[in-house]
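Asks: here is a sequence with its predicted model. Questions after.
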Amino acid sequence: MENTFTHALPNKSGYFGEYGGSYIPEQLQAIMQEITDAYDEAILDSTYLSELADLYSGYVGRPSPIFYAKRLSQKYGRGIYLKREDLNHTGAHKINHCLGEALLAKRMGKKKIIAETGAGQHGVALATAAALLGLECDIYMGEVDIAKEYPNVIRMKILGARVIPASHGRKTLKEAVDAAFEAYLKDPVTQLYAIGSVVGPHPFPRMVRDFQTVIGNEAREQMAELTGQLPDHIVACVGGGSNAIGIFSAFLNDIKVELHGVEPAGRSLTEPGEHAATMAKGKPGVMHGFKSYMLQTEDGEPQDVYSVASGLDYPSVGPQHSYLKDIERVNYDTISDEEAIEAFFEISRLEGIIPAIESAHAIAYALKSKRLRGNILINLSGRGDKDIDFVVENYGEKYGIE
């Protein structure tokens, strides 16, 4: 497991090329350095690493399996494999870094962990980790997402977390991050902000990436065992980008393996505020303490964003993704709401797997892109239990659900 934490980037200042860093108030810099130092010590501590590894296997259920989607493969004329992160405890990849962050908070003597959440999967995973380790937990969530992802709200409350609505702006993920940062600034000493993706000031893009590389490390061995070779293509959805960087990391040096990150084109890729396609339409900017590609207004403020998938509607992206775009190692493309929902039903009815709408963006791209040939590995980052009510209410009639 120690190899999971060994990477050339970011540098000591938290930069992936020109992206990343720590653009935060001076009073927080010492706190960030404390977190960095604690993390650097933890990943050299065999006790910490063993406890995390034991939780991954005995609590989360890792390794998550890879499933050959035979019926999809036959219909679309390509070999489609699914990395089943939806089978993890709590139903998504988020538990991987939440356990790592919660263990670190406990090690640092923190009393509370706080976080933002969009689709609710990070919130559920963090509430789960908090309950397991005896920590208090506050989850900030946009009012729109609270209504849209209500099953996950209930799960968080059952687990003992406080769910605090973000009621300003568009009342979605960006606003939840704003609210969580404000709460953290009020007390960075007794609580740890467990950021939910590979975003935020250094060291969080590095930390969350490291915890998520368990996905790619497993997948590399599993695909070699299943097929005798590495996949030709790997596809993952990208909002902040944690599930994608987690599976991409183990294959970055394998140039013959093409990597594809899929962003939400929403209702319209050409109209500002109707998509969250940061890579396709953004430019470098600073928000939430880090520099990365960002959807922004003419005066440099974060642009309004939208996606049918609550976990993807964020106006920036992890800084390592921006670096990988610039060096052309990863191909970033987009999928619309309608294409994602069509893929949601396609995999449900052909393979008996109901995916998260976020993951359905990756599935849609793998099914429709003409550039993909050979074996394709999709990171099925989460399950769709949380989305069922919303999908039936908005798309049920079209797909024959009365």
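Replies: That came in fine, so what should we check first? Every value quoted in this text rests on a predicted model; they were computed, and no experiment measured them.
Asks: from here on, contacts and neighbour counts on C-alpha atoms
Replies: OK.
Asks: measure the residue sitting nearest the centre point of the chain to residue 314 for me?
Replies: Geometric centre of the chain, nearest residue: residue 242, 3.6 Å, by Cα atoms, centre = their mean. Distance check for residue 242 against residue 314: by Cα to Cα, to the nearest Å, it reads 13 Å.
Asks: okay, pairing it with this:
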Amino acid sequence: MRNLLPWREPVPPDGTMGEPRARGRFGEYGGRYAPESLVEACREVDAAFREAWADPGFRGALARLLAVHAGRPTPLTPARRLSEALGVELYLKREDLTHTGSHKINNVLGQALLATRMGRRRLIAETGAGQHGVATATAAALLGLEATVFMGERDIERQSLNVFRMRMLGAEVVPVTTGSRTLKDATSEAMRHWVGATGDSHYCIGSVVGPDPYPWMVREFQRVIGDEARGQCAAELRTGVPDHVVACVGGGSNAAGTFAGFADTPARLVGVEAEGGAGAARGRLGVLHGCRSLFLQDDDGQITQAHSIAPGLDYPGVGPEHAHLRDLGRARYVTVTDDEAISAAVRLARTEGIVPALESAHALAWVIRAADGGDLPAGSTVLMTLSGRGDKDVSTLKELL
């Protein structure tokens, strides 16, 4: 099984996690597999992003928003009691402490600023756990934009708090009743809607998926996580660089942003997927939502339904750069069950006073399992991105505990 491959030596600093090759390629993955009506829109986003990212004024405006509105930098918190129990030194990068409660705000503020620069008046978004939808609604309210968020009917039921937050912020929440009624179908509906709205709307994709330039652009907006953590680790850790860098992976934006800060170091990168949504660990080459990557498929090549108790991991694939990192051996992708994630969430709450999002709890579950099983040697230093807080999952946990 791919998720049980042994460690390989990290690749040298050769430009890994730099700009993709021509046509948005990360090795054999990526690209721009979009309907003709969206190809030109993607080109416009690409040109606008390149221009903006090279503009110190744009970068400065985004940095100010991240500081005064989102609350950056986020702290690096030592998990002292849990570390002692596990025999490792575990540090948490606290994206749960950002405004709106997750890493999603980093990317959305960047894309919302880009949208205003392009003269767009409305943001279109998809959401699973609801955190990207809340972040999109927040940024739209802040910058005077409209927001339309597509969300699977099943996710609306299990994330009712975030649905209320989006609507309170002024966003239109559109239920998606097709297919599995989760993140995959919400993404499909959002892209279909964008086809008829490219003139006045910007599609604010929430993860490192979709047609070029989105996987690269979203990773760059999330790179702030890894860059901050790199500096904090240099100041706080006895080793300067952690032995392992761990993050949960659905589409993979918080992991991509975290990994980007450590790609040129000896740190071992670990992406943790849901057992029922393991695109990197068990996926096969295919095309979905505008890019070529690894997806769960049946023998006929049809995309199969993913499952996770964490709505943000309930996606049948993985971003193309993660697929490339897996092939390079630069990152390892492993899986965690629902029960392991729930147990990890409870353990963090009771040892450190932190209730994590169920997505983040998957990453912690692997750290616990690996420490107990010897895959993390005693004394190892581990940086784990705590991508979101658990308020949104309290109803789910209440029913199960």
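Replies: Sure, I can see it. Worth saying up front: this structure is predicted, and the values here are computed from it rather than measured.
Asks: now the TM-score, please.
Replies: Once the chains are laid over each other, their TM-score by TM-score structural alignment, normalised by the length of structure 2 reads 0.93; 381 aligned residues with a Cα RMSD of 1.2 Å.
Asks: follow-up on the earlier one: the residue nearest to the centre of structure 1 matches what in structure 2?
Replies: Here residue 242 of structure 1 is matched to residue 253 in structure 2, going by TM-score structural alignment.
Asks: that match and residue 222 touch, don't they?
Replies: Yes - using Cα atoms under 8 Å, residue 253 of structure 2 is in contact with residue 222, at 6.8 Å.
Asks: how far is the lengthiest helix in structure 2 from where the chain is centred?
Replies: In structure 2, taking DSSP state H as the definition, the longest helix is helix 214-236. Between the centre of helix 214-236 of structure 2 and the centre of its chain there are 12 Å (Cα atoms, centre = their mean, to the nearest Å).
Asks: quick check: angle from whichever helix or strand comes after it to helix 214-236?
Replies: Using DSSP states H and E, the helix or strand that follows helix 214-236 of structure 2 towards the C-terminus is strand 244-248. Put simply, strand 244-248 of structure 2 runs at 140 degrees to helix 214-236, going by axes from the mean of the first three to the mean of the last three Cα atoms, to 10 degrees.
Asks: do a quick rundown of the strands in the stretch 201-350 of structure 1.
Replies: For the stretch 201-350 of structure 1, the strands defined by DSSP state E, counting those that start in this stretch occupy 233-237, 258-266, 283-287, 290-294, 330-336.
Asks: output the contacting helices and strands for the longest one.
Replies: This points to strand 258-266 of structure 1. Here strand 258-266 of structure 1 touches strand 233-237, strand 330-336, helix 337-351, helix 357-368, going by 3 or more Cα pairs under 8 Å, 6 or more residues apart in numbering; DSSP states H and E.
Asks: could I get these as TSV with mean neighbour count?
Replies: TSV is the format used below for those (neighbours: other Cα atoms under 10 Å):
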stretch	mean neighbour count
strand 233-237	28
strand 330-336	21
helix 337-351	19
helix 357-368	28
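Asks: can you tell which of the ones you listed is closest to residue 323 of structure 1?
Replies: Distance to residue 323 of structure 1, taken as Cα to Cα, is lowest for strand 330-336 among these, at 9.4 Å.
Asks: just to revisit the earlier point, export the strands of the stretch 201-350 of structure 1 to TSV and tack on distance to residue 168 of structure 1?
Replies: Below are the strands of the stretch 201-350 of structure 1 laid out as TSV (distance: least, Cα to Cα, whole Å):
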stretch	distance to residue 168 of structure 1
strand 233-237	27
strand 258-266	21
strand 283-287	17
strand 290-294	20
strand 330-336	26
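Asks: tell me the contacts of residue 392 of structure 2?
Replies: When the contact criterion is Cα atoms under 8 Å, 6 or more residues apart in numbering, the partners of residue 392 of structure 2 are 129, 159, 161-162, 357.
Asks: who wins on neighbours among the residues you listed?
Replies: Among those, the one with the most neighbours (other Cα atoms under 10 Å) is residue 129, at 29 neighbours.
Asks: can I assume that one is in contact with residue 312?
Replies: Yes - counting by Cα under 8 Å, residue 312 is a contact partner of residue 129 of structure 2 at 4.7 Å.
Asks: what's stretch 312-328 of structure 1 aligned against in structure 2?
Replies: Using TM-score structural alignment, stretch 312-328 of structure 1 corresponds to residues 313-329 of structure 2.
Asks: what separates that stretch from the chain centre, distance-wise?
Replies: That offset, for stretch 313-329 of structure 2, works out to 11 Å (Cα atoms, centre = their mean).
Asks: likewise stretch 92-110 of structure 1?
Replies: Put simply, stretch 92-110 of structure 1 sits 15 Å off its chain's centre (Cα atoms, centre = their mean).
Asks: against structure 2, where does it fall?
Replies: Using TM-score structural alignment, the partner range for stretch 92-110 of structure 1 is residues 102-120.
Asks: contacting residues around the nearest residue to residue 128 of structure 2 once chain neighbours are set aside?
Replies: Using Cα to Cα, 6 or more residues apart in numbering and skipping residues adjacent in sequence, the residue nearest residue 128 of structure 2 is residue 183, 4.7 Å away. Contacts for residue 183 of structure 2 (Cα under 8 Å, 6+ apart) come out as 126-128, 151-152, 155, 311-312, 314-315.
Asks: how near is residue 183 of structure 2 to residue 147 of structure 2?
Replies: Distance of residue 183 of structure 2 to residue 147 of structure 2, given as Cα to Cα: 18 Å.
Asks: what of residue 337 of structure 2?
Replies: Counting by Cα to Cα, the gap from residue 337 of structure 2 to residue 147 of structure 2 is 34 Å.
Asks: and for residue 279 of structure 2?
Replies: 29 Å.
Asks: so those two - more neighbours on which side?
Replies: Taking other Cα under 10 Å, residue 279 of structure 2 and residue 147 do not tie; residue 279 has more neighbours (30 against 27).
Asks: which of the residues in the match of stretch 92-110 of structure 1 are buried?
Replies: Neighbour-count burial for stretch 102-120 of structure 2 flags 102-116, 118, 120 (criterion: 16 or more other Cα atoms under 10 Å).
Asks: could you do stretch 287-294 of structure 1 as well?
Replies: 287-294.
Asks: how about stretch 243-255 of structure 1?
Replies: Buried, per 16+ other Cα under 10 Å, within stretch 243-255 of structure 1: 243-252.
Asks: among the contacts of residue 183 of structure 2, which are in helices?
Replies: residue 155.
Asks: using CSV, lay out the contacts of residue 183 of structure 2 together with neighbour count.
Replies: As requested, the contacts of residue 183 of structure 2 are exported to CSV (neighbours: other Cα under 10 Å):
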residue, neighbour count
126, 31
127, 30
128, 30
151, 31
152, 29
155, 26
311, 23
312, 27
314, 27
315, 29
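Asks: and the contacts of residue 183 of structure 2, which is closest to residue 49 of structure 2?
Replies: For these, the minimum distance to residue 49 of structure 2 (Cα to Cα) is 20.3 Å, reached by residue 126.
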